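>>> sequence first, predicted coordinates after that:
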Amino acid sequence: MQQGASAACSSQRAAPAGSSTVQQRGRSVEQRSLEAGTAAGDCFSPASAPGSKHVVDQGEEYHSTWAHRAWVWGATALLAATFLRGCAKVHDPVSALAAAAAVVAAYYLADFLTGMYHWSVDNYGSGATPIMGSQIAAFQGHHQRPWTITKREFCNNVHEVFKPATPFAALCLAATSWTAAPADVFLSTATLLVCMCQQFHAWAHMKKSQLPAAVDALQAAGVLLSRRIHGMHHRTPFEGNYCIVSGVWNEALDAGGSDAGFFRRLERFVAARTGVEPRCWYPPDYSWQEEENGVVHEARAK
């Protein structure tokens, strides 16, 4: 994620419940773009996203700090302990099969959850949103300069996901005294995969020559999100392919990009109930970057 930009809250519209854009998705993105004086395909042009692909924001910090490492490895240790305690409860083929099934279920759930999370921060809130503000800002900045995610050291890249997961990881470990093996391995695996999604995301932006051989093999097998699959998300207005563990849910959730897709239905539901339309209904707006850039840098440094 690029952390040096704030979320485009100014591009998020509030529409009266029951409006035409709520009853149906409304005008296509291309139509809205033309009405705004630009084609959707031009919204990510150098004019609206200044700087070449070789430019890295000098105000950004790409190295891991000791605080980053503490959050990441602390949460990882808690989750590993939970997983191992679950494995220790496996004493026969039936319990082993149940634990294995729990791992598989956790893998699929994690991909779905990352899609829900990614969709929400891409489309709602701003850099000023409590708790999630810095992550919302980061994802919006990432759309403008997606290559910067490949510059980050591991703990720098993932600590913002591990940090809020740490209390839950501690709770999972504390609960192992009375939970069954499948629950232990399911919760620890799902949580770890969700926390690692930002690294899977980074790998999906790297060239084959930059990847560890094992990661390249897992991407080729469809176990981890590939560059080809994730590349489809980085097309304005960033309205699909949100899942970032493996992307296995993307096709089913997006329904080929039709208005019958899961996220399109969810967006219409939210708009009907709250009057707030998602950002992906409109062309991207990066005009917020300069005025809020310093605020996000300050938030990122904490």
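In hand now; what should we look at?
>>> only C-alpha atoms from now on, for both contacts and neighbour counts.
Will do.
>>> can you tell me how far L225 sits from V72?
Distance, L225 to V72, using CA to CA, to the nearest Å: 21 Å.
>>> so the two - more neighbours on which side?
Each of L225 and V72 has its neighbours counted (other CA atoms under 10 Å); L225 has more, 27 against 24.
>>> that one contacts Q219, doesn't it?
Yes - using CA atoms under 8 Å, L225 is in contact with Q219, at 5.8 Å.
>>> and for K207, the neighbour number?
If you count neighbours by other CA under 10 Å, K207 ends up with 11.
>>> pull the longest helix from this structure.
helix 93-123 (DSSP state H).
>>> for it, buried residues please.
Neighbour counts over helix 93-123 (16 or more other CA atoms under 10 Å) mark 95-96, 98-100, 102-103, 106-115, 118-123 as buried.
>>> residue nearest the centroid of this protein?
The centre of the chain sits closest to H118, judged by CA atoms, centre = their mean, with a distance of 3.6 Å.
>>> around the closest residue to D216 other than its chain neighbours, how many other residues sit close by?
Leaving aside its sequence neighbours, D216 sits nearest to K208 (CA to CA, 6 or more residues apart in numbering; 6.7 Å). Counted by other CA under 10 Å, the residues lying close to K208 total 15.
>>> ok, second structure coming up, stack it against the first:
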Amino acid sequence: MFGSQIDAFQGHHKWPWTITKRQFANNLHALARVITYTVVPIDLIGHDQPVVMGFVGMASGCIMFSQLFHSWAHGTKSKLPPVVVVLQDAGVLVSRSQHAAHHRPPYNNNYCILGLRPRSWSEPNSDWTEEAETFSTTSLP
């Protein structure tokens, strides 16, 4: 059932640059198929819920294009569109240097395609959430 995913994962770590050589459709078709089969029923059920549809659209787009973001993390700056370099430098998309750690053993970390890290990863205790809640309640009129 998961043989093709395991094979692709192992192959990608043997030859990580190949993702930059594939055509756009080749990199994205598998995720696009899953998104299509997922979004169509959600659209039929929740078409009158704009917030749900907005979330589904944004999440689906990010999921579908995650392979493109990943291939950009393997590209050289000189071959990337300037806007991609800006987004990588700003930390919105994962940069080449950040992603390089993903290709070093033991292959058990650095999987995030976006450059964003939730605050809870660097501050595992919940003190900061109480601080945010206190701030929001004290700022009320």
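That came in fine, so what should we check first? Source: prediction; values computed, not measured.
>>> the second structure: helices as residue ranges?
Going by DSSP H, the second structure shows helices at 3-14, 24-46, 50-74, 82-89, 96-100, 119-122, 127-138.
>>> in JSON lines: those helices, plus distance to I113 of the second structure.
Putting those into JSON lines (distance: least, CA to CA, whole Å) gives the following:
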{"stretch": "helix 3-14", "distance to I113 of the second structure": "15"}
{"stretch": "helix 24-46", "distance to I113 of the second structure": "14"}
{"stretch": "helix 50-74", "distance to I113 of the second structure": "6"}
{"stretch": "helix 82-89", "distance to I113 of the second structure": "11"}
{"stretch": "helix 96-100", "distance to I113 of the second structure": "8"}
{"stretch": "helix 119-122", "distance to I113 of the second structure": "16"}
{"stretch": "helix 127-138", "distance to I113 of the second structure": "25"}
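>>> dump those helices to CSV, plus distance to P106 of the second structure and mean neighbour count.
Below are the helices of the second structure laid out as CSV (distance: least, CA to CA, whole Å; neighbours: other CA atoms under 10 Å):
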stretch, distance to P106 of the second structure, mean neighbour count
helix 3-14, 11, 11
helix 24-46, 25, 13
helix 50-74, 19, 17
helix 82-89, 25, 16
helix 96-100, 13, 16
helix 119-122, 20, 9
helix 127-138, 31, 10
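>>> and N110 of the second structure, which of those helices is closest to it?
Comparison of the helices of the second structure against N110 of the second structure by CA to CA identifies helix 96-100 as nearest, at 6.7 Å.
>>> sorry, back to before: and the residue nearest to D216 of the first structure, how far is that from H68 of the first structure?
Distance, K208 of the first structure to H68 of the first structure, using CA to CA: 27 Å.
>>> and for L211 of the first structure?
23 Å.
>>> the more surrounded of these two?
Per other CA under 10 Å, whichever of L211 of the first structure and H68 has more neighbours is H68, with 20 against 15.
>>> map that one onto the second structure.
Matched to the second structure by TM-score structural alignment, H68 of the first structure sits unpaired.
>>> OK, contacts around H68 of the first structure?
C155, N156, H159 (CA atoms under 8 Å, 6 or more residues apart in numbering).
>>> can you do 10 Å?
The contact partners of H68 of the first structure, by CA atoms under 10 Å, 6 or more residues apart in numbering, come to G74, F154, C155, N156, N157, V158, H159, E160, F162, K163.
>>> which part of the second structure lines up with stretch 78-98 of the first structure?
So stretch 78-98 of the first structure sits over no part of the second structure, by TM-score structural alignment.
>>> start to end distance for that stretch?
Start-to-end, stretch 78-98 of the first structure (CA to CA) is 22 Å.
>>> could you do stretch 117-128 of the second structure as well?
15 Å.
>>> how far does it sit from the chain's center?
A distance of 20 Å separates the centroid of the chain from that of stretch 117-128 of the second structure, by CA atoms, centre = their mean, to the nearest Å.
>>> R228 of the first structure maps to what in the second structure?
In the second structure, R228 of the first structure lands on S97 (TM-score structural alignment).
>>> list the contacts of its match.
Counting by CA under 10 Å, 6+ apart, S97 of the second structure has contacts A73, H74, Q88.
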